[in-house]
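Student: fold the stuff below for me.
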Amino acid sequence: MDAQTLPRSVEANERLHALVPGGAHTYAKGEDQYPEGLAPVISHGRGAHVWDLDGHSYVEYGSGLRSVSLGHGHPRVVEAVRRELDRGTNFVRPCIVELAAAEKFLATVPTAEMVKFAKNGSDVTTAAVRLARAATGRRVVAICGDQPFFSTDDWFIGTTGMPAGIPGEITGLTVRFPYGDLAATEDVLRRHDVACLILEAASAVEPPPGYLAGLRELADRYGTVLVFDEMITGFRWSEAGAQGCYGVTPDLSTFGKALGNGFAVSALAGKRELMELGGLRHSRERVFLLSTTHGAETHSLAAAMAVMDTYVEEGVAARLHALGERLASGVRDVAAAMGVGEHVVVRGRASNLVFGTLDTEFRPSQPYRTLFLRQLIAGGVLGPSFVVSSALTEADIDRTVDVVAQACAVYRKALDVEDPAPWIGGRAVKPVFRPYA
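Tutor: Purely as a prediction, here's the structure:
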C-alpha cells in the first residue's frame, strides 16, 4: 500500500485540518502520529476491525486510545444504551440510573466508598487534585514524572513540552517524583508541602515489590493524599483496577477509558471522608468538586454498567491477558528470527502492550517507528500500540504476527544500511508533546 491507495483519507485529512485545529479532537489521533499519506480516516468498526474511507480493513489495536476494550459495537453495551435512549438522556434531577451505576461501580471497585461520574479523564483527575488541596490546605501537586499523561488542565500540561498559555505560577506548583524510588519520593515530600501524590500504580513496568505499600506509608506519614490514576489500569489489570490487583488502597482513584467501552464516562472514587467534602452533609468549607451538565447522561452510565457486568461475568481481564501474551510471544519470536529482536521490543503488561523501535545504537527512533508503522498499515494492521481488545480472535493475533514478521524483514534491511529513510515514505512521525508543529 502506498499513499495513493488512501486518496479519500488524504482528502478528508485536508478537510479536517481546515476545520479542526490539529485535524483531530485528540492529539494522539493526529495525522502526525502516522506515516505521511497513511493516516486512515475511519468509516466504521466492528469488533476488533475497522474500515477506512477507501474501503481497506484493518485489525485494530489500542482502540479509542485504549477505551474500547470489548470491541466496537459490543452487543451487550449497545443494547444497554439503546434501552435508555427512548427513556430520555438528561433530566433536571438525578435519574435512578445514576444510583444503579454508583452501586454497581462501588461493588466492582470495593476499595472505594463513594463515586462521582463525569465525561473524561481530565475532569476527574483535576477534581482529585482540587479535593486533595482542599483537604490538606496545601498547594503543591506531585506527579509521577516517568508517566506521560494525567490531564489537559494547567496543573499538568504546564509541565509538558507544550506549556504555551499556562502561567509559570501554576506550573511552579507541580513537582515530579520518580516511579519506583521511595527514597527520592520521600525527599520530594520533605522539600515541598505536597497536597497529593498522583501516579499510575503500574504502566509499562510492574511496581517493584513493596513499592505501592511503601508509597501508601509515605503518604500517611506526611499527611499527603495518594491518588491512583486508573484510566488505563482500570479493568485492564483487574475489574477493580490496579488497586484490586496489587492490594493497596489509594485515598482517591480515577477511572475512565475501558469503563464505557468508547462511551464518554469517567469516575472519581475514594474514601468517604474526602469525597463528602464535595457533598452537602458536613460542616467544613465546601469543595466545588464536579458539576458537569453531561456527567450523568443515562446512556453512558448504562454502557458503563454493561461493561462492568461483562468484565465480571465473562472474565474479560483474563482474556485480555491471554490474548496479549499470545501476541507478545509471537512478535518477539518473529523479531528474533528476523534479527531485530533487540530493536523491535514489546513492553508492558500483557493486557496493555506497547512496542519500542530502536535504531542501530539501541536508541528510541521516530524514523524507525515510521518504517514499522508503515509496514503494519500496508499489511492491514492499525497499531500505534499492541493494546488488545477482547474482540480479537486468535486468528487476528496470528495475522498480526505475520504482518510484523514482514515489517521486521524490512526493518532488518534498514538496520543493515543504517538508514530507514528509503522505507518511511516522507517525514517521520512526531511526538505529541513538542513546542512547535
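Student: please make it C-alpha for all contacts and neighbour counts, starting now.
Tutor: Will do.
Student: tell me the strands in the stretch 51-200 of the chain, going along the chain?
Tutor: All strands of the stretch 51-200 of the chain, identified by DSSP state E, counting those that start in this stretch, fall at 57-60, 114-118, 140-144, 174-177, 194-199.
Student: which of the residues in the third one are buried?
Tutor: Going by neighbour count (16 or more other Cα atoms under 10 Å), the buried part of strand 140-144 is 140, 141, 142, 143, 144.
Student: need the max-distance pair from the residues you listed.
Tutor: 140 and 144 (13.2 Å; Cα to Cα).
Student: which parts of stretch 38-52 are buried?
Tutor: Per 16+ other Cα under 10 Å, stretch 38-52 contains these buried residues: 38, 39, 40, 41, 45, 47, 48, 49, 50, 51, 52.
Student: how about this one, so we can line them up?
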Amino acid sequence: MTEFGRSDRAQARLHELIPGGAHTYARGADQYPERMAPVLVRGHGCRVVDCDGNEFIEYGMGLRAVTLGHGYRPVVDAVAAAIADGVGFSRPTVLELAAAEDFLALVPGAEMVKFAKNGSDTTTAAVRLARAVTGRTTVAVCAQPFFSVDDWFIGTTAMPAGIPDQPTVRFPYADLPELERVLAGREVACVVMEPATALHEPPAGYLAGVRDLCDRYGTLLVFDEMITGFRWAAGGAQQVYGVIPDLSCWGKAMGNGFPISALAGRREYLELGGLDTDAERVFLLSTTHGPESGGLAAFRAVVRAYAATDPVARMEHAGRRLRAGFEEITAELGIAGQLRVAGRPSCLMFQTLDPGGRPSQEFRTLFLQELLRRGVLGQSFVTSAAHTDADIDRTVAACRDAAAVYRRALEQGSVAGLLEGRPVAPAVRAYAAPRRLEGVLR
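Tutor: The predicted model follows:
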C-alpha cells in the first residue's frame, strides 16, 4: 500500500510558507486526491521518487516542459559546463548569439528572437508590441486554457480579483465566422491563440483562414507555441501546419525543464524594441535572467538532441501504445463511453465521465487516486521521449486495475465508499472552496 505520510507533512508545511502550497496553481495539492499529493525529491527519465520513498511513472512531466526526461545527461552536462564559466554578465555573451542562430534556423518565418524566462513574459510582450504596432488596445484570445499571468489575460478568468476591466475578448477555436465577427466589430490589436491543442487539431484551412482574417483587418497574429513547440515538432505547430504568424511565443520543452522562453517573429515588428528604427520604441523585453547561460546552454543542447535522436517520434510511439492498451481495457470492461483517452499521441488527456455521461471531478479524482496507488503520477497521459515500452506496459497494468474500480463506481452510480476525501477542483477558481484547507493541512 502506498503511504504518503511524509508528503502530507511536507505539504502542510508548504501551505504555511507558500500561498497555495505550490508555486504553480496546476501543481497544487487541490489538483490531487486528498492526502495523496506526493512531494518529490528526485527524478530520472520518466520516474520520480517522493519523500516517502514511493516511485512513480510520471506523465505531463514539468507541466509538459520535460520531453527528453528528468536529468537528461547531455542537457545537464551542457548546463554544468556553461555555468562553470559564469551565469550572468553585464554584456551579451557569444552564447546568446549562438542560441539565437540556433532558434532562427529552427523556426520557419522567424527573423528575430528575444529570450526570457517565463512564457507569460513573452505573451505579454507580444501583446504590448501588437498594441504599439496597430495603435489599438483590444486583444482577441482563443477560448483555450491559459496564456499569461498578466492582467490582459487573468482579468478574463475566474480569478480576476485585483484586476481592472480588461479590453480582452474571446473567440471559439475552429470557428472562422465567429472570429470574423469579433474582428469586424472592434479594433483588435492582435489575435492570440494556440494553433492546436491536445484535443483540437485545426480543421483543414482553418489556420490559413485565421491568417487571412488577421491580414484583412490589420490585426497581428500571435501563436502561443508553449506546448506545441518541441512536442508537435521542433519548429512548432507553424512548421507542422505551414501557417506563419507575425509573432510566436515559446517556452516549456525548449529547455527540457530549465527556465527559458522566447518571443520570435518578423523583423519589422521586433526591431521596434531595438535600435534600428526611427519609430517610437517599444519596451519589449528587458530581463535580468533572460540571457543567463544555464538556460541558453540547455536550449542549445535540446536543439542538438532533437536533431540527433527524434524525441517527437518516441513520444508519439509511447502515446500510441498507451492509447491502444487503455482503449482495450475500457472496451473489455464496457466503460469506453465513460473513461476515455483523447488527443495527439504525444499529448494524451484522459476524460472521466459519470454514469450520465457528464464530465466529473469526483470520478476524475477516483481515477487519479487509483493510479497513484499503483505508481502512476499525472493529471494526463502526456508522454516524454523517456517513456519506454516497459513504462507503458506498467502504466497499462495500473490502468487496468484503476478502471475496474472506476467501473464499480459507475455501477453503483457514485464514488461513495471508493473515493477517500474531497474531489479535486479547478486550478483557477474564485474561492478556495471546495478545497479550502482543513484537517491535516491546517
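Student: before we move on, the earlier item: with distance to residue 5 of structure 1 as added columns, please give the strands of the stretch 51-200 of structure 1 in CSV.
Tutor: Putting these into CSV (distance: least, Cα to Cα, whole Å) gives the following:
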stretch, distance to residue 5 of structure 1
strand 57-60, 13
strand 114-118, 40
strand 140-144, 42
strand 174-177, 45
strand 194-199, 42
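Student: with respect to burial, which of those scores highest?
Tutor: Across these, averaging neighbours per residue (mean count of other Cα atoms under 10 Å) puts strand 194-199 on top, at a mean of 26.
Student: with structure 2 superposed, average distance for it?
Tutor: Compared with structure 2 after fitting, strand 194-199 of structure 1 has a mean deviation of 0.4 Å; criterion: mean Cα distance after the TM-score superposition for structure 1.
Student: next SSE downstream of that strand?
Tutor: Where DSSP states H and E defines the elements, the next helix or strand beyond strand 194-199 of structure 1 is helix 211-222.
Student: residue 218 of structure 1 is nearest to which of the strands of the stretch 51-200 of structure 1?
Tutor: Distances from residue 218 of structure 1 to each of the strands of the stretch 51-200 of structure 1 were compared using Cα to Cα; the shortest belongs to strand 194-199, at 9.9 Å.
Student: hang on, the earlier thing: so which of the buried residues of stretch 38-52 of structure 1 are in helices?
Tutor: With helices defined by DSSP state H, no entry of these lies inside them.
Student: farthest pair in these?
Tutor: Spanning the widest gap among the buried residues of stretch 38-52 of structure 1 are 38 and 47, at 22.3 Å by Cα to Cα.
Student: around residue 413 of structure 2, count how many other residues there are.
Tutor: Close neighbours of residue 413 of structure 2, defined as other Cα atoms under 10 Å, add up to 12.
Student: which position in structure 1 pairs with it?
Tutor: Per TM-score structural alignment, the equivalent position to residue 413 of structure 2 in structure 1 is residue 418.
Student: for residue 286 of structure 2, same thing?
Tutor: With TM-score structural alignment as the criterion, residue 286 of structure 2 lines up with residue 291 in structure 1.
Student: what residue in structure 1 is paired with residue 389 of structure 2?
Tutor: Matched to structure 1 by TM-score structural alignment, residue 389 of structure 2 sits across from residue 394.
Student: contact partners for its match?
Tutor: Contact criterion Cα atoms under 8 Å, 6 or more residues apart in numbering gives residue 323 as the residues in contact with residue 394 of structure 1.
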